[in-house]
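Enquirer: No sequence on hand, only this structure:
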């Protein structure tokens, strides 16, 4: 007398064509085929987006696999029959209603097949020798039949993740190169227009760069990032060409000795003066370049400011290790943002040199959220003169926004 397994589920559960297809796939399993259950489970976890199951459903599948006594899935004994109470305990105390919902999701995804008994209970009938003769529960046969399919999906997901990682690395490298090359161009006074062609100035190049960066979504896919990476790569090549053309013009017969003397004569630690016509205040004493500037009185720690405004580091010539580096970098960023010398002078007079530089870093960090950097700085200057502005809440808001973005990512 042959064994008949039920085709339809017990109770009010309906039968769908997808369930019929899963049962048909389970029947095609060769009796001699064997797979490692945990290898299949890892492949399913990797390719869960292709399969259409959630992490909670995978936790239930993990619990179901733990009820199969062998590590290898093979032969006819592939039906597990735990009660909902036992299954809930192994699924980390999942609620009964949630458990039933995720079991249904596993069945709909074709990972398991229901083998319901006449009364809907899960149990096994054994023969006189103690061997399981007939079992009612969940059939794991689809995992054996579709093992190669799950592994192929896992490989595709791994390849997609690797491609996404590569394009992100490309964007990071282009971003670093463009920012530092723009800084060099501003510091060295490199012309951007040749024979009446090219961008008007470095501010225009920086505006184009920030516009490209503003198009990057918070949770971007590879297809969204690839065109942006291509645009950044082209922009980086164009900026590098400007610098190389300037170097060839300055040193037409350049050799190693001339290049070496040029590097030795430069002073990367000296403050950058982008506005020669701006008079220095009388009585100001220059600090020695070998000694880093201490934290100004009443200011926030430099590490906290860089945590709130990390984008300014991209414009530093050799990183920001002290306040002198920070102030020099802010002097480079200020004209790129379109802040006029008069607005900058008023901000320094109202806030102080350090706080004005911090505000510039904050404006850079906010990016496209500020339409006019110069107008925004003048408004903050007016509030500072009226004692209505404090830089602390601005830094806290930026740090909080970065933490929220990391959580969303």
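Expert: Alright, I've got the coordinates. Quick caveat, the model's predicted, so the values are computed rather than measured.
Enquirer: Only C-alpha atoms from now on, for both contacts and neighbour counts.
Expert: Noted.
Enquirer: List the contacts of residue 44.
Expert: Contact partners of residue 44, counting by CA atoms under 8 Å, 6 or more residues apart in numbering, are 51, 150-151, 154.
Enquirer: how about those, which pair is most distant?
Expert: Greatest spatial distance among the contacts of residue 44 (CA to CA): 51 and 151, at 11.6 Å.
Enquirer: between those two, which one's more packed in?
Expert: residue 151 (19 against 16; other CA atoms under 10 Å).
Enquirer: all helices in the stretch 201-350 of the chain, in order from the N-terminus.
Expert: 202-214, 222-250, 256-265, 302-308, 323-336, 341-351 (DSSP state H, counting those that start in this stretch).
Enquirer: just those helices: most buried one?
Expert: helix 323-336 (a mean of 22; mean count of other CA atoms under 10 Å).
Enquirer: and it, how far out from the chain's middle?
Expert: 28 Å (CA atoms, centre = their mean, to the nearest Å).
Enquirer: circling back: of the helices of the stretch 201-350 of the chain, give the one that comes closest to residue 42.
Expert: Among those, the nearest to residue 42 by CA to CA is helix 222-250 (23.7 Å).
Enquirer: orientation of that closest one relative to helix 202-214 in degrees?
Expert: For helix 222-250 against helix 202-214, the angle by axes from the mean of the first three to the mean of the last three CA atoms, to 10 degrees is 160 degrees.
Enquirer: quick one: helix 222-250 to chain centroid distance?
Expert: The answer for helix 222-250 is 23 Å, by CA atoms, centre = their mean.
Enquirer: before we move on, what about stretch 178-194?
Expert: Worked out by CA atoms, centre = their mean, stretch 178-194 lies 29 Å from the chain centre.
Enquirer: Next, the buried residues of that stretch.
Expert: By neighbour count on 16 or more other CA atoms under 10 Å, the buried set for stretch 178-194 is 178-186, 190-192.
Enquirer: Tabulate the helices of the stretch 201-350 of the chain (JSON lines), appending distance to residue 33.
Expert: Shown next, in JSON lines, are the helices of the stretch 201-350 of the chain (distance: least, CA to CA, whole Å):
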{"stretch": "helix 202-214", "distance to residue 33": "52"}
{"stretch": "helix 222-250", "distance to residue 33": "37"}
{"stretch": "helix 256-265", "distance to residue 33": "69"}
{"stretch": "helix 302-308", "distance to residue 33": "56"}
{"stretch": "helix 323-336", "distance to residue 33": "66"}
{"stretch": "helix 341-351", "distance to residue 33": "75"}
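Enquirer: Minimum distance to residue 41: which of these has it?
Expert: The nearest among the helices of the stretch 201-350 of the chain, by CA to CA, is helix 222-250 at 26.2 Å.
Enquirer: Which other helices and strands does that closest one contact?
Expert: helix 147-188, helix 202-214 (3 or more CA pairs under 8 Å, 6 or more residues apart in numbering; DSSP states H and E).
Enquirer: Tabulate these (JSON lines), appending distance to residue 380.
Expert: JSON lines is the format used below for the helices and strands packed on helix 222-250 (distance: least, CA to CA, whole Å):
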{"stretch": "helix 147-188", "distance to residue 380": "26"}
{"stretch": "helix 202-214", "distance to residue 380": "22"}
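Enquirer: Quick one: end-to-end distance for stretch 247-265.
Expert: Start-to-end span of stretch 247-265 (CA to CA, to the nearest Å) is 16 Å.
Enquirer: also this one, for the comparison:
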């Protein structure tokens, strides 16, 4: 009787993790570097990660039977890094906790390519999709942080201009003093970079509320229609060449308003100081151009999406002023796919009200079905640079 032989059992070998199509080893390292801080990995441990992964074969990340592995001993890695082996052990422990490496060593801790023992990177390669999503979140937060810093900067410039006029017209009243005292406690621009996104969001909202409060106080003082108001976007923008020229103030003092508002030391002299006369006249001329357009006409030129942001600003303020257009324009930038650096460049080359006009024009062109714009950011930057040359 014929007894059939048992067929050999085929073992399912685990498929080694590989990078997605289009990503090489160096791109993988750049990806890990972008998310390292969110994983709790510091700069020193990341340097050790780079040193170990540089000892692997780039092709192992894409094809071949072997998982990418670093066989260097801790002493060899320490020598390459210029640190002690103890520091390398600390870094490796941190990388293991973060899920970036897996250590497979002999009983005595030795590593060898012959025995397949060392530091393996498959655990991190498996997480590429997770890291890509995390990088996108980090970049979105970074852009939001930059946009909020820009808005706070706009609030600061606008509020300084309002305070100057309030002090000039009213003197140091109790209401003005309260606004000023809160204003001087605002964190510096450098301090903003150290804030978390949530902290910055709260501060920007408080700064906007204070600016709106001051603007309403000024509006009540003028008691005239908004369309006739002077733009307060630029603190250098005045109806004449008058500028405040006093010594820097001791912020602990009260009752000396005119020297509180300056950002930098000004020369001694009267309030009719005529230095930088041409520059001030140019700024005043541009602001009058914006003023003559009027808020209603500007609003009519905007896209429906921009009008939505302006309606939000109108609801906050009870009316539209030119600062509303500046803030609405900055909030529209991410929806257009424009990096905050484009706004910073526009303000640096032109001024804030002209930069706002460029954003409004770019937004209107994008919304026009008869106009094809491949990159709103490139269009805005080109317009700003051309305007800067003309001016």
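Expert: Yes, it's here. Quick caveat, the model's predicted, so the values are computed rather than measured.
Enquirer: What value does the TM-score take for this pair?
Expert: Here the TM-score for the pair of chains, by TM-score structural alignment, normalised by the length of structure 2, is 0.52; 244 aligned residues with a CA RMSD of 4.2 Å.
Enquirer: thinking again about what came up before, point out the one among the helices of the stretch 201-350 of structure 1 that comes closest to residue 158 of structure 1.
Expert: helix 222-250 (13.0 Å).
Enquirer: which of the contacts of residue 44 of structure 1 line up with contacts in structure 2?
Expert: Of the contacts of residue 44 of structure 1, the ones still in contact in structure 2 (both residues aligned by TM-score structural alignment, their matches' CA atoms under 8 Å) are residue 150.
Enquirer: mind giving me CSV with the contacts of residue 44 of structure 1 and columns for distance to residue 37 of structure 1?
Expert: Below are those laid out as CSV (distance: CA to CA, whole Å):
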residue, distance to residue 37 of structure 1
51, 17
150, 12
151, 12
154, 15
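Enquirer: quick one: which of the contacts of residue 44 of structure 1 is nearest residue 89 of structure 1?
Expert: Checking the contacts of residue 44 of structure 1 against residue 89 of structure 1 with CA to CA, the nearest one is residue 51 at 25.4 Å.
Enquirer: thinking that closest one is in contact with residue 109, fair?
Expert: Yes: at 6.7 Å, residue 51 of structure 1 counts as touching residue 109 under the criterion of CA atoms under 8 Å.
Enquirer: ok, residue 96 of structure 1 to residue 88 of structure 1 distance?
Expert: From residue 96 of structure 1 to residue 88 of structure 1 the distance is 7 Å (CA to CA).
Enquirer: Average offset of the host helix or strand of residue 38 of structure 1 relative to structure 2?
Expert: Per DSSP states H and E, residue 38 of structure 1 falls inside helix 37-46. By mean CA distance after the TM-score superposition for structure 1, the fitted helix 37-46 of structure 1 averages 1.8 Å away from its aligned residues in structure 2.
Enquirer: quick check: the helix or strand following that helix aligns to which part of structure 2?
Expert: Next in sequence after helix 37-46 of structure 1, counting helices and strands by DSSP H and E, comes helix 48-51. Helix 48-51 of structure 1 corresponds to residues 36-39 in structure 2, going by TM-score structural alignment.
Enquirer: quick one: contacts of the matching stretch?
Expert: For stretch 36-39 of structure 2, using CA under 8 Å, 6+ apart, the contacting residues are 42, 46, 98.
Enquirer: Would you check how far apart the spatially most central residue of structure 2 and residue 139 of structure 2 are?
Expert: Per CA atoms, centre = their mean, the C-alpha nearest to the average position across structure 2 is that of residue 146, at 2.0 Å. Using CA to CA, residue 146 of structure 2 is found at 10 Å from residue 139 of structure 2.
Enquirer: where do the contact lists of the two overlap?
Expert: If you check residue 146 of structure 2 and residue 139 against CA under 8 Å, 6+ apart, no residue is contacted by both.
Enquirer: Determine which of the helices and strands packed on helix 222-250 of structure 1 approaches residue 272 of structure 1 most closely.
Expert: helix 147-188 (7.0 Å).
Enquirer: what's the matching range in structure 2 for that closest one?
Expert: Counting by TM-score structural alignment, helix 147-188 of structure 1 corresponds to 128-169 in structure 2.
Enquirer: distance from that stretch to structure 1 after superposition?
Expert: Mean deviation for stretch 128-169 of structure 2: 1.5 Å (mean CA distance after the TM-score superposition for structure 1).
Enquirer: before we move on, back to that, the helix holding residue 38 of structure 1: which residues count as buried?
Expert: So, applying 16+ other CA under 10 Å, buried residues of helix 37-46 of structure 1: 37, 40-46.
Enquirer: which one of the residues you listed sits closest to residue 67 of structure 1?
Expert: Nearest member of the buried residues of helix 37-46 of structure 1 to residue 67 of structure 1, counting by CA to CA, is residue 37, at 11.5 Å.
Enquirer: The closest one -> structure 2?
Expert: Using TM-score structural alignment, residue 37 of structure 1 pairs with residue 25 in structure 2.
Enquirer: Surely its match and residue 61 touch.
Expert: Yes: Residue 25 of structure 2 lies in contact with residue 61 (CA under 8 Å); the separation is 6.3 Å.
Enquirer: quick one: what's aligned to residue 358 of structure 1 in structure 2?
Expert: Match for residue 358 of structure 1 (TM-score structural alignment): no aligned residue.
Enquirer: Which residue is the nearest non-sequential neighbour of residue 358 of structure 1?
Expert: The shortest distance from residue 358 of structure 1 to any non-neighbouring residue, by CA to CA, 6 or more residues apart in numbering, is to residue 305 (7.3 Å).
Enquirer: The one you found and residue 362 of structure 1: what is the separation?
Expert: Residue 305 of structure 1 sits at a distance of 9 Å from residue 362 of structure 1 (criterion: CA to CA).
Enquirer: any common contacting residues for these two?
Expert: residue 395.
Enquirer: I'd say residue 117 of structure 1 and residue 136 touch.
Expert: Yes: Residue 117 of structure 1 lies in contact with residue 136 (CA under 8 Å); the separation is 5.4 Å.
Enquirer: if I pick the residue nearest to the centre of structure 2, what's in contact with it?
Expert: residue 340.
Enquirer: any idea how far residue 201 of structure 2 is from it?
Expert: Relative to residue 201 of structure 2, and taking CA to CA, residue 146 of structure 2 is found at 11 Å.
Enquirer: do residue 136 of structure 2 as well
Expert: 20 Å.
Enquirer: Residue 226 of structure 2 now?
Expert: Residue 226 of structure 2 is 29 Å from residue 201 of structure 2, by CA to CA.
Enquirer: Kindly report the same for residue 222 of structure 2.
Expert: 31 Å.
Enquirer: again, but for residue 88 of structure 2
Expert: According to CA to CA, residue 88 of structure 2 and residue 201 of structure 2 sit 39 Å apart.
Enquirer: again, but for residue 96 of structure 2
Expert: From residue 96 of structure 2 across to residue 201 of structure 2, the span is 34 Å (CA to CA).
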